[in-house]
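Student: after the sequence you'll find the predicted model.
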Amino acid sequence: MVEPLAADALEGVPHGFLTRRGGVSLGEAAGLQCGFGADDDPAAVRENRRLASEAVLPGAPLVSVHQIHSPDVVTVDEPWADEDRPRADGLVTHRRGILLGIVTADCAPVLLADSVAGVVGAAHAGWRGARAGVLENTVDAMVALGADRSAIAAAIGPCIMQPSYEVDDGFRDQFDAGDSRFFNPGGPGHWQFDLPAYAAMRLGVAGVERVETLGCDTYAEPDLFYSFRRATHRGEANYGRLISLVGLRP
């Protein structure tokens, strides 16, 4: 059974953070595997994406991007085919009846909405994209469509949490000195990075006043979530991608 997780912050807005349960993919990435880059049967991926979309906003076309860990954001005026996906890591729209989709496998999926203005957004916030400004750019693109910065609510979905996210000194050195609060000491030369807290901070910098973090750890819950890091540590040949969706009712 497909199981979208919902955020209180986005109540009334069609949205969902999908788990891996309920899909048709087989093998190591069995379940609701929604990424075209996961070495999966394309027909299974398309069916999984259909199942996910129907669970959130039945009948709505799903629009996604070819994600590249960038700060780039696109505005969706009309749906495009999967093979025509632009290279970007954020999407925004004020068009009703369209679902915006982001796929993740430890990175933070962020869904945003100004329900009064009728503008929604979705962002793929790994550490690179978040540090480069993808969240601020997504908020700016929503404002350009008529959203009120202070009225935007955001939800940070399942991602790798701090206890599971060990990084080294070289990783930490890429961040500003003021970001030290997002790193807890680990073993010698290592740290535990708080990705969702860092993403929430960047949203706050962008003027978003209501941010909810679901607190689900993709690495620690293999029955529910795909995880790139977990698959790597286990020596698995493949890993799946979760999908997160947001849209506006027609």
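Tutor: Done, it's in.

Student: alpha carbons only for contacts and neighbour counts from here, please
Tutor: Noted.

Student: how about residues contacting stretch 223-239?
Tutor: 19-21, 28-29, 38-39, 105-106, 158, 160, 218-219, 240-242 (CA atoms under 8 Å, 6 or more residues apart in numbering).

Student: just want the most central residue of the chain.
Tutor: residue 109 (1.6 Å; CA atoms, centre = their mean).

Student: contact partners for that residue?
Tutor: Contacts here follow CA under 8 Å, 6+ apart; on that basis residue 109 touches 102, 103, 122, 123, 124, 125, 156, 157, 158, 159, 244.

Student: residue 222 versus the fourth one, what's the distance?
Tutor: Yep, that's residue 123 we're talking about. The spacing between residue 123 and residue 222, counted by CA to CA, to the nearest Å, is 23 Å.

Student: over to the third one?
Tutor: Spatial separation of residue 122 from residue 222 under the definition CA to CA is 24 Å.

Student: so for residue 123 and residue 222, which residue has more residues nearby?
Tutor: residue 123 (32 against 13; other CA atoms under 10 Å).

Student: verify the contact between the more buried one and residue 90 for me.
Tutor: Yes - under the criterion of CA atoms under 8 Å, residue 123 makes contact with residue 90 at 4.2 Å.

Student: what sits in contact with each of those two?
Tutor: Here residue 123 and residue 90 have 102, 134, 135, 138 as joint contacts, going by CA under 8 Å, 6+ apart.

Student: comparison target, given below:
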Amino acid sequence: MSGVETWTSAALGEVPHGFLGRAGGVSTGIHAGLNVGLGSDDDRAAILENRRRAGEAVLPGAALVTLHQVHSADVVTVDAPIPDDARPPADALVTATPGLLLGILTADCVPVLFADAEAGVVGAAHAGWKGAIAGVTDRTLDAMEALGARRERIGCAIGPCIARASYEVDAAFVQRFLDADPGNERFFADGGRPGHAQFDIEAYVAARLAAAGVQRIEMLGQDTYAQPDRFFSYRRSCHKDEPDYGRQISLIAVR
């Protein structure tokens, strides 16, 4: 659809998918653009129109399925449409059912899209730092395999998220990751302030996917925080003392 900005990945081949930004929507004010977040304080009619436009931009006529995201490692297997007011609490979803458009909402966290085109199985995961360290991507792969996917055939794409240059964390945050695996030290760089570091969550998620056996991974390298005209950002909204923030969506489907 004209005006909706969409990024795609060669890692997902011809499978219908897209990482959408904030362009092309009807919301105004601090939510201006394609805000699809039902949990935001935006006008609900605008949110629903934005969600319709998002779906039409990727697979017209498909039924959009999203979650009540809770920063978990929980995965839902979907085989039928789910009403917006019945969204299950989870942070990833998988399907082998054609015509269902799986959607993950983000505003700095990492959206990951998965596809085994040969098996006709796709997945989408919301990997904030809590879900990422808890293994949300690993569990998405497991759920796809349960539907007939094969890990060595699954391609993964990591969409727009907060970049290392924009993601300052404190020493306690770093220690959580070092306690989980001392090798995680490589994802942190010295920060601009004592006792702080810059976290490369995009690279961390990619490394988790590779360690789990995924052989085809693409990182889009788009920093949500640093591009206010293109993306919503929770952290940027906090730094600007705004009362709320919009969410963008990442979509994938079995045709």
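Tutor: That came in fine, so what should we check first? Computed from a predicted model, the values in this text were never measured in an experiment.

Student: sorry, back to before: buried subset of the contacts of stretch 223-239 of the first structure?
Tutor: Neighbour counting with 16 or more other CA atoms under 10 Å marks 19-21, 29, 38, 105-106, 158, 160, 218-219, 240-242 as buried within these.

Student: looking at these, which one is closest to residue 11 of the first structure?
Tutor: Nearest to residue 11 of the first structure, judged by CA to CA, of these is residue 158 at 17.5 Å.

Student: what do we get in the second structure for the closest one?
Tutor: With TM-score structural alignment defining the correspondence, residue 158 of the first structure maps onto residue 160 in the second structure.

Student: tell me how many other residues crowd the corresponding residue of the first structure for residue 6 of the second structure.
Tutor: By TM-score structural alignment, residue 6 of the second structure lines up with residue 4 in the first structure. Residue 4 of the first structure sits with 20 neighbouring residues when counted by other CA under 10 Å.

Student: let me see the contact set for residue 4 of the first structure.
Tutor: Contact analysis of residue 4 of the first structure by CA under 8 Å, 6+ apart lists 16, 17, 18, 19, 52, 55, 56.

Student: 6 Å instead?
Tutor: Shown in contact with residue 4 of the first structure (CA atoms under 6 Å, 6 or more residues apart in numbering): 16, 17, 18.

Student: same thing with residue 47 of the second structure?
Tutor: Residue 47 of the second structure makes contact with residue 36 under the criterion CA under 6 Å, 6+ apart.

Student: next one: residue 183 of the first structure
Tutor: Residues counted as contacts of residue 183 of the first structure (CA under 6 Å, 6+ apart) are 191, 192, 193.

Student: make JSON lines out of these and add neighbour count, distance to residue 46 of the first structure and secondary structure.
Tutor: Listed next are these as JSON lines, based on neighbours: other CA atoms under 10 Å; distance: CA to CA, whole Å; DSSP: H, G, I helix; E, B strand; the rest coil:
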{"residue": "191", "neighbour count": "21", "distance to residue 46 of the first structure": "38", "secondary structure": "strand"}
{"residue": "192", "neighbour count": "20", "distance to residue 46 of the first structure": "36", "secondary structure": "strand"}
{"residue": "193", "neighbour count": "27", "distance to residue 46 of the first structure": "34", "secondary structure": "strand"}
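
Student: now do the longest helix along the second structure: distance to the chain's middle.
Tutor: Looking across the second structure with DSSP state H, the single longest helix is helix 44-58. Offset of helix 44-58 of the second structure from its chain centre (CA atoms, centre = their mean, to the nearest Å): 17 Å.

Student: and that helix against the first structure, how far off on average?
Tutor: Compared with the first structure after fitting, helix 44-58 of the second structure has a mean deviation of 0.5 Å; criterion: mean CA distance after the TM-score superposition for the first structure.

Student: mind listing the strands for the first structure?
Tutor: Here the first structure has its strands, by DSSP state E, at 4-5, 15-18, 62-63, 73-75, 90-93, 99-104, 108-114, 119-125, 153-156, 166-168, 183-185, 190-193, 210-213, 242-247.

Student: reformat those strands into a markdown table and put distance to residue 233 of the first structure next to each item.
Tutor: Listed next are the strands of the first structure as a markdown table, based on distance: least, CA to CA, whole Å:
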| stretch | distance to residue 233 of the first structure |
| --- | --- |
| strand 4-5 | 26 |
| strand 15-18 | 23 |
| strand 62-63 | 32 |
| strand 73-75 | 32 |
| strand 90-93 | 29 |
| strand 99-104 | 17 |
| strand 108-114 | 20 |
| strand 119-125 | 22 |
| strand 153-156 | 25 |
| strand 166-168 | 12 |
| strand 183-185 | 21 |
| strand 190-193 | 16 |
| strand 210-213 | 26 |
| strand 242-247 | 19 |
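
Student: so which of those strands gets nearest residue 81 of the first structure?
Tutor: Relative to residue 81 of the first structure, the nearest member of these by CA to CA is strand 62-63, separated by 7.8 Å.

Student: other SSEs contacting the closest one?
Tutor: Contacts defined by 3 or more CA pairs under 6 Å, 6 or more residues apart in numbering; DSSP states H and E place strand 62-63 of the first structure against strand 99-104.

Student: what range in the second structure does the strand it packs on sit on?
Tutor: Under TM-score structural alignment, strand 99-104 of the first structure corresponds to residues 101-106 of the second structure.

Student: how distant is that stretch from the center of its chain?
Tutor: 7 Å.

Student: now do it: everything it contacts.
Tutor: Here stretch 101-106 of the second structure has contacts from 62-66, 126, 247-253, using CA under 6 Å, 6+ apart.

Student: cool, stretch 168-183 of the second structure as well?
Tutor: Here stretch 168-183 of the second structure makes contact (CA under 6 Å, 6+ apart) with 184, 195, 196, 197, 198.
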